[in-house]
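**Student:** Here is a sequence together with a model predicted from it:
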Amino acid sequence: MNQTNLTKPAKPSFSGYEVFVIAILAFLQFTVILDFMVMSPLGAIIRPQLKITPAQFGIAVSAYAISAGVSGLLAAGFADRFDRKKLLIFFYTGFLIGTALCAMAPNYYFLLGARIVTGLFGGVIGSVSMAIVTDLFRMEVRGRVMGFIQMAFAASQVLGLPIGLYLANKFAWHAPFWMIVIAGIIPGIIIALKMKPVNAHLALQNNHNAFVHMRKTVSNPNYLLAFLTTTLLATGGFMLMPFGSDFSIRNLGIRQEDLPVLYGVSGVFSFVFGPLTGYLGDKLGKYSVFAGGSILTMIMVAIYTNLGVTPLAVVISINVLMFAGVLARMATSTALVSAIPQPQDRGAFMSINSSVQQFAGGLAAFVAGQVITEGPDQKLQHYSTLGIIVIASMLVVMVMLYFVNKQVAGKMAGVGAHKETSKEPVEAFVIE
């Protein structure tokens, strides 16, 4: 037996620079996610002030998603033809400009236009970030990386939403958007100054026509199942979230000033659940953790969407469990889908994948706005109908992701076999 391997110190999971990349991408995602999420709790303030209906508010939410989907498709052909760092800086700058326009909106139609601009740029940021993660981190640790980056989801609730709601209550609903712009300047500057180029994929490009590259990526039969799975994955959040604050106040009897507590406490627990579910996905199997998270989420959705007036502590408990399931689904499904594309297609794949997610989310938000109505007592009606639709979509996704998992397992087995028989690296992605 070779004793050398037994005494050799274990290699750290992540280098110092890799920790920096994870942290800065998570902070960047925090601002992008907060920009989308803040619309939901602000709905209870924006709707009466701008005198808009639930259907109009649903359109405002879906406008961001649909424009993000359009920009993702337009960017797909070019996503693998540039240094990913430069792409990230370009789209993030546009995102901050769009958010500033939201902060200056004097009426509904200006806000609608500003949301479209924000979506055009913000919708591509997530796909570029995921392409960077996939380029730099091997599959064995990618669940943990995704889990840490998904902490941005928790941070937006713990820090962003309570502070944003406080500012909205104290000043005006415009204030949270100014907060995002100011906070977003920080990661933008750090990325420009400190992040190294991410351009190793450029050496693998053999197609000089961006539109041909996009068409081949879209029509690749190995990618279609992942795109379809992502389409349904978006349904849940985009259906329930836009009217979450309205439902909490009008139906559950939660006071508007208690919303920061509701979102903040749920977010604190999400800080733990994000990395934990990513770690468990790496250790126990990503699909197993996804299935467990889906079952937990479905149970909580069924309970939550059928509640009447409920004590704040009970609502918080249900939200904590629901977000635990959501984060388990997000971290593990993202890690699995990220393993599908070939290195030379990653940017295009991630852009298209983000686009179909945004299109599906925009459609879901629009449908939700058509399903939800206000009763004579101003309570939201048919929220439980949305819950049924969400649960049905989760059941279908569980089946679809099972086959995605099998596809990834086959690919990883092929990579392992190649490494055993060849000294050439299968993927040689480094930061230069």
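**Tutor:** Yep, it's here.
**Student:** Only C-alpha atoms from now on, for both contacts and neighbour counts.
**Tutor:** Noted.
**Student:** roughly how far apart are Phe78 and Ser351?
**Tutor:** To Ser351, Phe78 is 10 Å away according to Cα to Cα, to the nearest Å.
**Student:** scratch that, Ile97 is what I was asking about
**Tutor:** Distance from Ile97 to Ser351, by Cα to Cα: 21 Å.
**Student:** Give me the more crowded residue out of these two.
**Tutor:** In terms of neighbours (other Cα atoms under 10 Å), Ser351 is the more surrounded of Ile97 and Ser351; the figures are 33 against 17.
**Student:** also this one, for the comparison:
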Amino acid sequence: MTGDRLVAVLRAAHMTHLIDFMVMMPLGAHFIGAFGATPADLGRLVLAYTASAAVAGVLVSTVIDRFDRGRVLCVVYAAFVLSLLVTAIADSLDELVGARVFAGMSGGVLSALIQSLVAEVAPPGQRAGAIGRVMSGHALSAVIGLPAGLWVAAALGWQGPFVAVALISVGVFVGLVRNLPPVPPRRPQSASDTPARTSLRGLLGGRALGGFLLTFLVTSSCYAVIAYIAPYWVKNVGIAETSLPWIYLLAGGISFFTTPLAGRLADRHGRFPVFAMTSVLSAIGIMLATHAPVLPIAGALVVSSLFFVSVYARWTPTVAILADLPPPPVRGAFMMLNGVTTQFGMGVGAMFSGAVIGIEADGQLEGFGMVGIVATLLTLAGIALARRLTRSA
């Protein structure tokens, strides 16, 4: 599993679907111009993706452990490539919403599928390191994919990024077909049982449910801050919008190295110690990022990098802890449902921030500090829960 070629192709698959998801919001101005979209319509586009991804995750979880995991990933990735083309040819807002439903049902479950496959084929002593190397695709999507996608959109129109990612993804699909090892089904079909019933019996154990709660704490604490960090840093910290790409570029560049490092450390020193360390660093980063005063660009780069690098690094030992929780026959189903929990946590975090944050007369955001305090408390609760889960392993 740990072969460089396989890691590279899985990282690329992870990166491409993240670019597809991340590029949608920055393209809002293009959709307003092309379709007369309103802010509510932009929210509808995001909801179409996340809701369909959640539904697809639940459905796939009932059958994934009965098929070769590599073949399932190839089929879903092929559908994702098709969804990119369907998105690019959308000729109205309603067609675009429908295309994003399709994208959510395919691309929206790829992260969970990839994590599940890595957890299945990597030896336990190398699992966290393998996860970290693959998950560094998140940093690549921020450093290379998102800026490049926006540049292509400026040059060729909003359809350009989706066509470009589709072309790249065809090559990634060929790499998946050629390099994915066979992963025999964990649970053969039984005539006396149904997939859903068997999955539920295996997944409703205490440690598995605790894993879903850990995922919720990690994702909601992260996205409560990420959802509004850009406008806060522009309006309250005084960073020019033209300087924001440098913040993401530096943080993503560092994360490309620190995310795999967190995985290697977790294999060497244990899942929980590395999770606790990265969580403490992320709590510090959250508090600094949400309470930052007016800063020069150098100070902003330091604080923002601490926040983004720590929350990215925290996810690697988190996934490694989660992969150890369910019994192997239902690990795939568990990771798929965990992906649904991830989407739920992201949405709840963003909705909480929206309910707490207000806009003052001068355009500055108020209440972001309170968001940071709550996110920090959730982070600390995650440390306590992870300690309990790993002790009962």
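**Tutor:** Nice, I can see it. A quick note: this is a predicted structure, and the numbers were derived from the prediction, not measured.
**Student:** so what sits against both of Phe78 and Ser351 of the first structure?
**Tutor:** Shared contacts of Phe78 of the first structure and Ser351 (Cα atoms under 8 Å, 6 or more residues apart in numbering): none.
**Student:** Report the contact partners of Leu380 of the second structure.
**Tutor:** Ser279, Val280, Ala283.
**Student:** where does the first one land in three-state SS?
**Tutor:** In other words, Ser279 of the second structure. Judged by DSSP: H, G, I helix; E, B strand; the rest coil, the three-state class of Ser279 of the second structure is helix.
**Student:** residues near it, how many?
**Tutor:** A total of 24 residues lie near Ser279 of the second structure under the criterion other Cα under 10 Å.
**Student:** Ok, Asp83 of the first structure next?
**Tutor:** Asp83 of the first structure: 16 neighbours (other Cα under 10 Å).
**Student:** just checking, it touches Ala203?
**Tutor:** No - counting by Cα atoms under 8 Å, Asp83 of the first structure sits too far from Ala203 to count as a contact (11.2 Å).
**Student:** where do the strands sit along the stretch 151-300 of the first structure?
**Tutor:** Counting by DSSP state E, counting those that start in this stretch, the stretch 151-300 of the first structure has no strands to list.
**Student:** from the chain's centre, how far out does the longest helix seen in the second structure sit?
**Tutor:** Identified as the longest helix of the second structure according to DSSP state H is helix 206-235. Computed by Cα atoms, centre = their mean, to the nearest Å, the chain-centroid distance of helix 206-235 of the second structure equals 11 Å.
**Student:** Ok, stretch 283-298 of the first structure next?
**Tutor:** When distances are taken as Cα atoms, centre = their mean, stretch 283-298 of the first structure is centred 17 Å away from the chain's centroid.
**Student:** Test my guess that Pro182 of the second structure contacts Asp68.
**Tutor:** Yes - the pair Pro182 of the second structure / Asp68 is scored as a contact, 6.6 Å apart, by Cα under 8 Å.
**Student:** For stretch 142-160 of the first structure, which outside residues touch it?
**Tutor:** Residues contacting stretch 142-160 of the first structure (Cα under 8 Å, 6+ apart): 22-23, 25-27, 29-31, 33-34, 37, 133-134, 137, 263-271, 274-279, 281-282, 286, 327, 330-332, 334-335.
**Student:** so what corresponds to Ala175 of the first structure in the second structure?
**Tutor:** Using TM-score structural alignment, the equivalent of Ala175 of the first structure in the second structure is Gly160.
**Student:** Against Leu84 of the second structure, how distant is that match?
**Tutor:** For Gly160 of the second structure, the distance to Leu84 of the second structure (Cα to Cα) stands at 11 Å.
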